[in-house]
Every structure is written in structure tokens, then in C-alpha cells.
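my questions are about this predicted structure, shown below with the sequence.
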Amino acid sequence: MCLGIPGEIVQILPDRPDLAKVDVSGVRRAINIGLLDGEHLAPGDWILIHVGFALSKIDEEEAKAALAFLEGIGQAYADEMAALRDSTIEKG
């Protein structure tokens, strides 16, 4: 099962404006935000992430509700978080 996971933008990388450092339940990773070109994004904003890409900007209330749901479904969420922890985006 593949899930979209909410994450909070911590930093837009200055040398790579298509990447943002994002916190997802305590795991911080570089996420590609290029699909949201034209959307104003800044630290503190929430995005929906799937396989290392931001799919949409969401509000904090929606993000917290989604996280609560995902944590409640158990193993699929644990698997997705493990994949996120093990993933990296190469700076290039």
C-alpha cells in the first residue's frame, strides 16, 4: 500500500529551490517540491508527500487529522515511515 503522508516544511534549500527539508513525525528528509511550482511554500507550511515528492499543500488541521488516521492504521504507516527513513534524494 502506498500512502500520502503529511509533512511540515522546515527549510527550503537555498541552493536547490526544488527541494525542501521536511519533518514527518520526527523524520527529516529532503523532499522534491518541484511539482508545486508556483505555490507559495515556506517553513511551517504542510505538504502531502508520496515517494519523496510533494503532491499538494495542505493546512495544519488536515495534516494533523491525516497523521492521526495514518498512525491508527498500523503496519502500513510503519512501513511507509521506514521507507521514508531509508530514502534520500541526491543533490545534484
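Here it is on my side, so go on.

only C-alpha atoms from now on, for both contacts and neighbour counts.
Noted.

longest strand in the chain, by residue count?
strand 5-12 (DSSP state E).

neighbouring contacts of the helix or strand that that one is followed by?
Note on strand 5-12: by DSSP states H and E, the next helix or strand toward the C-terminus is strand 19-24. Contact partners of strand 19-24, identified using Cα atoms under 8 Å, 6 or more residues apart in numbering, comprise 5-13, 28-34.

take a look at this one as well, against the first:
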Amino acid sequence: MPTATIDVAGQVRQCCTAYVPEVSVGDYVLIQNGFAMSVLSEEDALLSLQAIQENNLLPATPDDDRRGDQNQG
């Protein structure tokens, strides 16, 4: 399966691009369960990302947990 390395609000992940063969480096994509489902305009992507951040919808990464532990001590 074709994959790409993507940046989701600073979190680097792997994503399958089989559903969007037209995707290019620098494009914004809608991701669901590790699959790019569609290519978004920059405006739509930035609005979506803003809503995701405002509602804390990005899951924490192991790095986030370690930083939190260090800040508490």
C-alpha cells in the first residue's frame, strides 16, 4: 500500500494514501484511522485543524506524557 509521512499538528505519523492517489507533497488531507480519505484546500484544512485543537481532539503521544511527568516534579 502507498504510504506517506504526514505532520498532524506537530505529530509525525505514517498514513496510507491508497484512497487519494492524486495527493502530492505539501497537500492537506483528511485522515481517518490512518488512511488519507480526501485532499483538502488549505483554508478547509486550517479551519479543521483549529477546531481540532480548540476541542483537544488530538490524542496524546508518549512524548506528551513524558513532558507532563517532567513538568509536575
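Now that the structure is in, tell me what you want to look at. Model, not experiment: these values are computed from the prediction.

TM value for the aligned chains?
TM-score for the superposed chains, counting by TM-score structural alignment, normalised by the length of structure 2: 0.74, backed by 62 aligned residues with a Cα RMSD of 1.7 Å.

picking up where we left off before, in structure 2, what residues pair with the longest strand of structure 1?
Aligned by TM-score structural alignment, strand 5-12 of structure 1 falls on no residue of structure 2.

can you find the partner of Tyr28 of structure 2 in structure 1?
The equivalent of Tyr28 of structure 2 in structure 1 is Trp46 (alignment by TM-score structural alignment).

what's the neighbour count on that match?
Applying other Cα atoms under 10 Å, we find 26 residues neighbouring Trp46 of structure 1.

got it, and Pro6 of structure 1?
With neighbours defined by other Cα under 10 Å, the count for Pro6 of structure 1 comes to 29.

ok, it touching Leu67?
Yes - counting by Cα atoms under 8 Å, Leu67 is a contact partner of Pro6 of structure 1 at 6.7 Å.

on that earlier part again, the match of Tyr28 of structure 2 contacts Glu60, correct?
Yes - applying Cα under 8 Å as the test, Trp46 of structure 1 and Glu60 come out as touching, 6.2 Å apart.
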